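[1] Kindly generate the corresponding structure for this input.
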Amino acid sequence: MANTRDEATEVPEDGSLRKGAARGSAITLVGQITRILIQLLSVILLARLIPPADFGLYAMVLAVSGVAQIFLDLGFSMAALRSRDLTKQQHSNLFWINTSAGFLLFIIIFSLAIPLATFYGDDRLIRVTQWISIVYLLGGITAQFRVHLNRHLRFGALSLADVLAPLVALVVAVIMAMKGYGVQALVVQTILNYLVMLVLVVVMARWVPSFPRKTPGMKPLLTFGMGLGATRFLSYLTQNIDSIIIGRVMGPVQLGFYDRAFRLAVAPVVQISFPFTRVAIPFLVRVMDDGKKYVAALREAQMVGIYGTASFLLVFGGMATPIVTLIFGPDWVEAGLLMTILCIGAIFRTLQQVATWVFMSKGLSGALLKLNLVMQPVIVLLIIGGARWGTVGVAWAGTLGYFLFWLVSIAWASYATNLNLWSLVTNPLEIIGKFSLPAGLITFAISSNSSLSLLTQFLASIGGALIWFVFIYCISKKIKKDIRRLVGIGMLVLKRR
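    The predicted structure follows:
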């Protein structure tokens, strides 16, 4: 049966492509900044109330059980998102596939509680794992409701859900932590986050899936989704092999330090990249047949990320030790150096994400899988080797691995699409070298001056970075041109249609 406009859930046309992308990006940016602030507040408050060992126990469970998140979605959300003409029945079928996967994973993770506790040698992990298994059922039901909102460009609704869910969960977790519940507070926080998210997206989507039935067009969706799911599986293993190794070899306390540093440096970047992917893919799909417009759109999106994300990460990482000591207390000072290193690695994770957009928007999930089959084992081997030097060695090894991954990803994408994408390497390196890196070095030098108080180090570091940003803007034509272009994009967002 042919697809008709009446039964298709197409992405609605929304004026000019550039304006639509800019507006979607702006709404998403505001929502994700708010969400990240809530996450940072969560890290700060709970670190004051819960000891590092409890965070380590919780991270042990998530490092292993979290791989189920990949099988929960299997790439079907992105398959639905990039489809130009997704029928209502296809959408409903994907909902039932995701829900079934969620129920199956709930059973599997619950059953693995005892083996996981045996692996780490800590029986306390049994109850933690069993409770955490609930989130996979909730997540399976949620997935396609989020896709429905996304396809109709309801970024405001998605951002509202992304903010309210973690906020409610944080309030409850803080109350529990104040009453001495420790790791139980972290578990309840996770479950509530998923539960509130589910309720919100169901109410706002106003979409009722039909019962599953055979319909044409499912095979391409499943093929793309499975390929992307396999890629994400490999990526997840790589991203969490550090926590698994540290937890198994070095214990919960060291993992607690590493996990908090990761939550401050890397997790916000990872979280903000997925929502921007939701915005970027539909618009890249629309211009993918015009090579010049396509590459220009990629460069513009990357430029926004470099000036925002890379500059923040290098400044933030440069003054990591005083930040950690100020907000967590002196007991967490060991996480400072780890956060500095992880901030550097997070930059390359962000840059690599743009290459992933190329594969996704072009429907090249097979090529993306091959890339990951080659590069993810390289990163894993580097991290395993780095473990000889403790948590610092693990952090540096991961940073090197993601730097190599970024370079190879651009080369692979250029070959797969027959497009010249090397400007996606040269342009960010120039911006980072001129704009971001010097600011990071200034903050690191100031924050390393032990004769200054922690508060003075913090304030002087920010002041030094701001002075550098103004200075380089005044003397560099490229930086001035880029900043003015970014301001133009911002004005486009604010301008009424």
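[2] going forward, measure contacts and count neighbours with C-alpha atoms only.
    Noted.
[3] Can you give the contact residues for stretch 120-130?
    Stretch 120-130 is touched from outside by 57-58, 60-61, 65, 109-114, 116-117, 184, 187, 247-248, with contacts defined as CA atoms under 8 Å, 6 or more residues apart in numbering.
[4] Could you also give me the structure for this second sequence? I'd like to compare it with the first:
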Amino acid sequence: MTDQPAPSPGDTPNPSLSGRTAKAGAWSISGRLLAKVLDFIALLILARFLGPADFGLVAMAMTSVFIVETVLDLPITTILLREEHLTDDMFNTAFTLGLMRSLIVAAVLGALAWPMSLFYNEPRLLPLIACLAISPIMRGLISPRLILFAKRFDFSKSFILDVASKSVSLIVVATVAILTRSYWALAIGTITTAVVFVSLTYVFAPMKPSLTFKEWPRFANVVGWSTLTQFISSVNWQMDRLILPRYIDLVPFGRFTAATDMVNIPYQAIALPTIGPINAAFATLIQSPKDLGAAYLKASAGIPMLITPVLLSLAMLSTPVLNVLFGDKWLEAAPYLTALALTAMIVLPSFPLPCLAMVLNRNQFVSMRGVAELAVKLPIMLFAASQYGVYGAIATQAIAATAVVIFSMFSVRTLIGLKIRDQIGALVPYMLGLLAMAATIYGLKPLVWFDKGIWLEVISIGLVVAPALIVYVGVVFSVWTLTGRPNTIEHTIVHKGQGIVRRLRRRA
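    Alright, predicted model coming up:
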């Protein structure tokens, strides 16, 4: 496809779409954000009652569970979202595929539990993997009719599902951790979340399923590419957790996984909930590459614009943050947290590519991106992790993330003709904002009262981060203004903000 010109400020043919997408995203992000706050509270409780070795053990078990679940994941929601007219046969076929997936997940994880315990020389993995398998088995049984809300840009139900399941899980996790001080608290919390979530989907989207493959042809092509893509993606995502336990002890591995979980919270709370709204928005613009390009730029710049300030704060204030949240027994994880947070910032602009490829039915681009990442990551990881441990694994992540971003930009140019320079240009405002924010934190960092009491430490962290965030926002919107206020994510934020102000004035 030939290059398209960059979308101009007047290129918004359907202003209501941006509003509906933003509203849907607000519901979805709010739900996931609140759910992640609950997750974070659970993590704080667990870190106080459990040690790094407990986290390392459960992370070893979860690695195999995650890979199997991801490989066998089916993009049923996205397939149904693309269909203009949904029928009972489509819903029943979707349910049947989900049930088949659950049965296969159960069989595969049951077969893997014993070999994994031998591979890592850790007999506790056998019962742990067997129990953790309940979670992905349940997730395969979600009501397919839940997609009807997404098609109407109604993500309020997702908000309730996320918050309710995590709330129940938090109560269970806290109770088990306090009473037993056992790693089983981590496992039971994971299972509880899945059971409550799936049960509630049938409250909001009830259906009486029947088993059929009548509409299988609608799913076949995407499922084939999805299986390959998910396999490659899961290996790439979990490669460090697969390889590192062979070369380091459980304690440093537990510190690494806890730091990784902290870094993943902003991504999971902000980025992942936008997949549904982004898919829905992209799907309405398939016939207009120019408008689709404008939407892609907003997503590509908007996600990192929201997440990178959090990651930068974690990176530059890792020691006091860990001391406040987890206690001094976790301070040796601070260098890991710094390196992981900086590395996680690299890959964020490529986040919307799978959504774009899916709605265009060009999933092979996501598979090819995964293959490219695997080709770069696997040989380097095997060497670096064996020789340099955790730091070697993190360096490998940074190299692979850079390769992914470059490949993604060329893929987007091929898919919709969006020029590389336009993709990079959309990232400039927040990147300049990050530089200013980093300089502000560096200058104010001596104000952090480390080891002077938890509350003084919390206050001092706030006194450093708050002005840094103000500087960040100021630079981002100053750059946007100086460049002519183009129709980018900043434009959408300002437009929504003005709408809120007008409504408040009318009420006043």
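[5] Just the TM-score for the two chains, thanks.
    Once superposed, the chains reach a TM-score of 0.89 (TM-score structural alignment, normalised by the length of the first structure), with 480 aligned residues with a CA RMSD of 2.6 Å.
[6] contacting residues for Val439 of the first structure?
    Quick fix: residue 439 of the first structure is Ala, not Val. Ala439 of the first structure neighbours (CA under 8 Å, 6+ apart): 311, 314-315, 464-466, 468-469.
[7] Would you format those as TSV with distance to Gly336 of the first structure, neighbour count and secondary structure included?
    Shown next, in TSV, are the contacts of Ala439 of the first structure (distance: CA to CA, whole Å; neighbours: other CA atoms under 10 Å; DSSP: H, G, I helix; E, B strand; the rest coil):
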residue	distance to Gly336 of the first structure	neighbour count	secondary structure
Ser311	18	23	helix
Leu314	13	28	helix
Val315	13	26	helix
Gly464	20	17	helix
Ala465	19	23	helix
Leu466	22	13	helix
Trp468	23	18	helix
Phe469	24	17	helix
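[8] Which one of these is nearest to Leu86 of the first structure?
    Set against Leu86 of the first structure, the nearest of these by CA to CA is Ser311 (38.7 Å).
[9] Aligned against the second structure, show me the partner of the closest one.
    Taking TM-score structural alignment for the superposition, Ser311 of the first structure sits opposite Pro309 in the second structure.
[10] in whatever helix or strand Lys481 of the first structure lives in, what's buried?
    In this structure, Lys481 of the first structure sits in helix 477-494 according to DSSP states H and E. Within helix 477-494 of the first structure, the residues that count as buried by 16 or more other CA atoms under 10 Å are 479, 482-483, 486, 489, 492-493.
[11] now what about it, what contacts it?
    Outside helix 477-494 of the first structure, the residues that touch it by CA under 8 Å, 6+ apart are 19, 22-23, 26, 304, 431, 435, 472-474.
[12] Who wins on neighbours among these?
    Among the contacts of helix 477-494 of the first structure, Phe435 has the most neighbours (other CA atoms under 10 Å), with 24 neighbours.
[13] ok, Leu57 of the first structure - contacts?
    Leu57 of the first structure is in contact with 125, 183, 252, 256, counting by CA under 8 Å, 6+ apart.
[14] which helices and strands does the helix or strand hosting Val269 of the first structure pack with?
    According to DSSP H and E, Val269 of the first structure maps onto helix 267-287. Contacts defined by 3 or more CA pairs under 8 Å, 6 or more residues apart in numbering; DSSP states H and E place helix 267-287 of the first structure against helix 17-49, helix 76-82, helix 291-305, helix 335-361.
[15] Reformat the ones you listed as TSV; add distance to Val201 of the first structure.
    Formatted as TSV, these follow (distance: least, CA to CA, whole Å):
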stretch	distance to Val201 of the first structure
helix 17-49	15
helix 76-82	14
helix 291-305	27
helix 335-361	24
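[16] out of the ones you listed, nearest to Ala205 of the first structure?
    For those, proximity to Ala205 of the first structure was assessed by CA to CA; helix 76-82 is nearest, at 15.0 Å.
[17] Can you identify the element that follows the closest one toward the C-terminus?
    Scanning forward in sequence from helix 76-82 of the first structure by DSSP H and E, the next helix or strand is helix 88-111.
[18] Following the chain past that next one, name the next helix or strand.
    From helix 88-111 of the first structure, the next helix or strand downstream (DSSP H and E) is helix 113-120.
[19] Go through that following helix and flag the buried ones.
    By neighbour count on 16+ other CA under 10 Å, the buried set for helix 113-120 of the first structure is 113-114, 116-117, 120.
[20] ditto for stretch 406-413 of the second structure
    The neighbour-count check on stretch 406-413 of the second structure (16+ other CA under 10 Å) flags 407-409, 411-413 as buried.
[21] cool, stretch 437-453 of the second structure as well?
    Of all the residues in stretch 437-453 of the second structure, those buried under the rule 16+ other CA under 10 Å are 437-438, 440-441, 444-445, 448-450.
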